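Sequence and computational prediction follow.
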Amino acid sequence: MNDQTQNFDAMIRNAMDAFPVKGEAFETGFKRGADLNEKLTTIAVDAAGRSTELSAEWTRDTLSRVAEMSKAKSEPAAYAQSFADLTTKQMEGTVERMTAFAEIVKAAQMATVEALMDAGKAQSETAAKTATNTARKTAAAAK
């Protein structure tokens, strides 16, 4: 019964040996992928950090304004005015913060597109070199 058990390890090795592959190509591809991943991660972490700082600043401003609004007033109308001031400042702050968030997103998007374009360009150059070399070798072999 042991004689009938297939050796999958040997089968895989034989299959891999039947298709010789340059390890250098895999190594180069892995390095390029790792470089691209590093660039994209840096972009994402930077955007997240800037966004977090902006959110924290917004929270501090809001809490400061709420503290100011909650102070005891001598006139009842002063409470209404204080609330109106808070609302106005919050609306202005919201517009400013949303614009700042949009700038963070825009910068991250531009950096991402640039990184992807660079990676695509490098890949295209490699493909062109490989095609040229293959054509040259095929022409030489045909002669």
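Yep, it's here.

When you work out contacts or count neighbours from here on, use the C-alpha atoms and nothing else.
Will do.

and the gap between M98 and T52?
M98 is 13 Å from T52, where distance means Cα to Cα, to the nearest Å.

got it, and A135?
For A135 relative to T52 (Cα to Cα), the value is 53 Å.

what do you get for T130?
T130 is 45 Å from T52, by Cα to Cα.

before we move on, what about A10?
54 Å.

what do you get for T126?
39 Å.

Next: G120.
Taking Cα to Cα, one finds G120 at 31 Å from T52.

and if you look at K89?
21 Å.

Would you check how far apart T62 and K71 are?
Distance, T62 to K71, using Cα to Cα: 15 Å.

Just want to know which of these two has more residues nearby.
T62 (16 against 10; other Cα atoms under 10 Å).

How about the more buried one, nearest residue that isn't a chain neighbour?
Q90 (7.2 Å; Cα to Cα, 6 or more residues apart in numbering).

what helix or strand does that neighbour sit in?
Taking DSSP states H and E as the criterion, Q90 maps to helix 76-142.

Show me what that helix is packed against.
If you count contacts as 3 or more Cα pairs under 8 Å, 6 or more residues apart in numbering; DSSP states H and E, helix 76-142 packs onto helix 23-69.

take the one below as the second:
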Amino acid sequence: MAKQNQKSASNEIQSMFDPKNYQDFFKTWAKMNERFTSIMVDAGHRSIKITSETANEALSNFRDAAQVQDEPAHYAQAYSTLMQQQIELAGRAMQSFGEESQKTGSAVAELTSEEGNAIAEKATENAERLAEKASSAAKKAA
């Protein structure tokens, strides 16, 4: 009888490491990684768009400032206008990057909270199952 209990306990211990539980855990982790990557890629695309639009406007401003002027004093005005446009452009670009950064940060915080809780729940469920099986195996071995 003791030998049967030991064999049963041995089988119980082997069943503690259920691959499905670990697969579920890793799938949950992979889904979080997929969503995180999507957030980062989207933020990268939007940042590239901001950079591209800013560069295009800056180049256009330089082109306008480089136009031949009728009077020498007009060059000073063109330079002054260029500097004002560039300052305004830099301010708008920084505001856009700041908004993008805030938006991305909020999305990451939300994802981390949601998925972190899901991963913690899966890990807790797996640990509880493991503890139950270990307890059952110990009782059968005794």
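Here it is on my side, so go on. Quantities reported herein were computed from a predicted structural model and do not represent experimental measurements.

care to give me the TM-score?
After superposition, the two chains reach a TM-score of 0.77 (TM-score structural alignment, normalised by the length of the second structure), with 125 aligned residues with a Cα RMSD of 2.5 Å.

quick revisit: tell me which of K89 and T52 of the first structure has more neighbours.
Taking neighbours as other Cα under 10 Å, K89 of the first structure and T52 compare with K89 leading, 15 against 12.

what's the burial count for N117 of the second structure?
12.

do you know how far the counterpart of it in the first structure is from A115 of the first structure?
The alignment partner of N117 of the second structure in the first structure, by TM-score structural alignment, is K121. Going from K121 of the first structure to A115 of the first structure by Cα to Cα gives 10 Å.

And for A78 of the first structure?
A78 of the first structure is 55 Å from A115 of the first structure, where distance means Cα to Cα.

For the two, work out which one has more neighbours and name it.
Neighbours per residue, other Cα under 10 Å: of A78 of the first structure and A115, the larger number sits with A115, 18 against 13.

The more buried one reaches D35, doesn't it?
No. Applying Cα atoms under 8 Å, one finds A115 of the first structure not in contact with D35, separated by 9.7 Å.

Alignment lookup: Y75 of the second structure to the first structure.
Match for Y75 of the second structure (TM-score structural alignment): Y79.

which residues touch A108 of the first structure?
Neighbouring residues of A108 of the first structure by Cα atoms under 8 Å, 6 or more residues apart in numbering: I43, A44, A47.

brain fart, V108 of the second structure
V108 of the second structure neighbours (Cα under 8 Å, 6+ apart): F36, I39.

and it, how far is that from E88 of the second structure?
Applying Cα to Cα to V108 of the second structure and E88 of the second structure gives a distance of 30 Å.

And for Q4 of the second structure?
Taking Cα to Cα, one finds Q4 of the second structure at 83 Å from E88 of the second structure.

Going by the alignment, Q95 of the second structure corresponds to which residue in the first structure?
Aligned partner of Q95 of the second structure by TM-score structural alignment: T99.

and that match, how many neighbours?
That count, for T99 of the first structure with other Cα under 10 Å as the rule, works out to 12.

same thing with I43 of the first structure?
That count, for I43 of the first structure with other Cα under 10 Å as the rule, works out to 19.
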